[in-house]
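> Could you look at this predicted model? Sequence included:
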Amino acid sequence: MPVRTAIVRARVGLHARPAARFVRAVLTTGLPVTISRDGRPAVDARSLLEVMTEDFRFGCTVELSIADESLPHQRSPAAVEKALESLRDLVESSLAG
């Protein structure tokens, strides 16, 4: 299972605009990405409601992952890794704009 760990750097956490920007980025990957924190169950990172409800605050560590069995077969492992790294970098940015 491809996994990346990131620290939320948006001052308001993944709430409102930063969450919307993150979810849009996840949707553009076309991958079934999940996000979790503190050993809690993962939520669908493609769902703005689920991401906002989970209350990912500034400074918390999150885990971005994709279950191997959920991967689209036409995607190369390198493309999947690159997409997750891009999402990790976005979470670790201020998510401004």
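Happy to help now that I have it.
> Could you use CA atoms for every contact and neighbour count after this?
Will do.
> residues in contact with residue 27?
Going by C-alpha atoms under 8 Å, 6 or more residues apart in numbering, residue 27 touches residue 46.
> helix, strand or coil for it?
helix (DSSP: H, G, I helix; E, B strand; the rest coil).
> Which stretches in this structure count as strands?
Assigned by DSSP state E, the chain shows strands spanning 3-7, 34-37, 43-44, 61-65.
> Redo those as a markdown table? Include distance to residue 89.
Formatted as a markdown table, those follow (distance: least, C-alpha to C-alpha, whole Å):
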| stretch | distance to residue 89 |
| --- | --- |
| strand 3-7 | 8 |
| strand 34-37 | 14 |
| strand 43-44 | 18 |
| strand 61-65 | 11 |
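> These: which one's closest to residue 77?
strand 3-7 (12.1 Å; C-alpha to C-alpha).
> Just give me how far that closest one sits from the chain centre.
Mean-position distance between strand 3-7 and its chain equals 8 Å (C-alpha atoms, centre = their mean, to the nearest Å).
> helices or strands up against that strand?
strand 61-65, helix 77-91 (3 or more C-alpha pairs under 8 Å, 6 or more residues apart in numbering; DSSP states H and E).
> Structure two is appended below for comparative analysis:
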Amino acid sequence: MIQQSVKVNKKAGLYAKPVNQLVQTASQFNADIYLIYNERKVNVKSVLGILSLAIPNQAEVTIEASGEDETEALKEIIRHLEES
């Protein structure tokens, strides 16, 4: 298992369109991937789970990945969250 913190760089935070893109990216990997914000942990492959966190722009979140392709998954999820 690996994890890393990152700042969300989405102008309006994580709302419907960026969340859908994030879930599509995460679904390409076999690893279990979680997003942790305000002591809540949700599966990154769940649109409703991520939306329930109401993550604003510039929020600090932690991404946790475990599985055979965890390193690649972590890199892609972080890249997605950091691009505006």
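Yes, it's here. Because the structure is a prediction, the values reported are computed rather than measured.
> on that earlier part again, in JSON lines: the strands of structure 1, plus mean neighbour count.
Shown next, in JSON lines, are the strands of structure 1 (neighbours: other C-alpha atoms under 10 Å):
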{"stretch": "strand 3-7", "mean neighbour count": "18"}
{"stretch": "strand 34-37", "mean neighbour count": "20"}
{"stretch": "strand 43-44", "mean neighbour count": "18"}
{"stretch": "strand 61-65", "mean neighbour count": "20"}
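> what does stretch 6-19 of structure 2 contact?
47, 50-51, 54-63, 78, 81-84.
> measure the residue found closest to residue 54 of structure 2 once you drop the neighbours it is linked to in the chain to residue 32 of structure 2 for me?
Spatial nearest neighbour of residue 54 of structure 2, excluding adjacent residues (C-alpha to C-alpha, 6 or more residues apart in numbering): residue 14 at 6.9 Å. Taking C-alpha to C-alpha, to the nearest Å as the measure, residue 14 of structure 2 falls 20 Å from residue 32 of structure 2.
> Looking at the two, which is more packed in?
Per other C-alpha atoms under 10 Å, whichever of residue 14 of structure 2 and residue 32 has more neighbours is residue 14, with 22 against 19.
> where's the residue nearest to residue 54 of structure 2 relative to residue 52 of structure 2, distance?
With C-alpha to C-alpha as the criterion, residue 14 of structure 2 and residue 52 of structure 2 are 10 Å apart.
> Identify the contacts common to these two.
Both residue 14 of structure 2 and residue 52 lack any common contact, where contact means C-alpha under 8 Å, 6+ apart.
> that older thread, and the buried ones among the contacts of stretch 6-19 of structure 2, selectable in PyMOL?
The buried residues among those can be selected in PyMOL (16 or more other C-alpha atoms under 10 Å) with this line:
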select buried, resi 47+50+55+56+57+58+61+62+63+78+81
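> got CSV for the helices and strands packed on strand 3-7 of structure 1, with distance to residue 18 of structure 1 too?
Formatted as CSV, these follow (distance: least, C-alpha to C-alpha, whole Å):
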stretch, distance to residue 18 of structure 1
strand 61-65, 15
helix 77-91, 9
